[in-house]
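Asker: Test case, fold it:
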Amino acid sequence: MAANFVASERIENANLKDRIHTAVETIIQAQQAAMTAEMIGSAAAAGSSSN
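Answerer: Below is the predicted model of the structure:
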């Protein structure tokens, strides 16, 4: 988010600004999905090893 705010202040081209915003949002969503998958995988592994 902070990178997007800094970029918004310095970039005049609206099209480029939109592209950067979309890229940042995509990266954040990918990171969140990876962390969720890791937590689910860890929980599944812990559950199966306790049986």
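
Asker: From now on I want contacts and neighbour counts done on CA atoms only, so please keep to that.
Answerer: Will do.

Asker: in this protein, which spans are helices?
Answerer: With helices called from DSSP state H, the chain shows them at 2-10, 14-49.

Asker: Quick one: the ones you listed as a markdown table, columns for mean neighbour count too.
Answerer: Converted to a markdown table, the helices of the chain look like this (neighbours: other C-alpha atoms under 10 Å):
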| stretch | mean neighbour count |
| --- | --- |
| helix 2-10 | 11 |
| helix 14-49 | 12 |
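
Asker: Of all residues in this protein, which one is nearest the centre?
Answerer: Ile28 (1.4 Å; C-alpha atoms, centre = their mean).

Asker: now the other sequence, so there's something to compare against:
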Amino acid sequence: MARLLLNHGSISSDEVDAIWLEGFQEPLSEFIGAEAMNRFCAELNSLPVST
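Answerer: The predicted model follows:
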């Protein structure tokens, strides 16, 4: 996730799900729900990124 944030400046819920799926065999959005996933991605995307 950090690499995507650094390289692209943002991360989508689909990207988070793909990463989560690799480690935990289920998408994060199914575990926490769509609304929480949207908040999580918004919080990630609001983090300051140094270049």
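
Asker: Drop the TM-score for these two in here.
Answerer: Overlay of the two chains. TM-score (TM-score structural alignment, normalised by the length of structure 1): 0.40; 31 aligned residues with a C-alpha RMSD of 3.1 Å.

Asker: roughly how far apart are Thr36 of structure 1 and Thr26 of structure 1?
Answerer: 15 Å (C-alpha to C-alpha, to the nearest Å).

Asker: wait, I meant Ala14 of structure 1
Answerer: 18 Å.

Asker: what do you get for Ser49 of structure 1?
Answerer: Ser49 of structure 1 is 34 Å from Thr26 of structure 1, by C-alpha to C-alpha.

Asker: Does the residue positioned nearest the centre of structure 2 lie in a helix or a strand, and which?
Answerer: For structure 2, the residue nearest the mean C-alpha position is Val16 (3.4 Å; C-alpha atoms, centre = their mean). Following DSSP states H and E, one finds Val16 of structure 2 within helix 13-24.

Asker: Kindly report the same for Glu30 of structure 2.
Answerer: With DSSP H and E as the criterion, Glu30 of structure 2 is inside helix 28-32.

Asker: what helices or strands is that helix leaning on?
Answerer: helix 13-24, helix 34-45 (3 or more C-alpha pairs under 8 Å, 6 or more residues apart in numbering; DSSP states H and E).

Asker: please redo it, this time with the cut-off set to 7 Å
Answerer: Judged by 3 or more C-alpha pairs under 7 Å, 6 or more residues apart in numbering; DSSP states H and E, helix 28-32 of structure 2 is in contact with helix 13-24.
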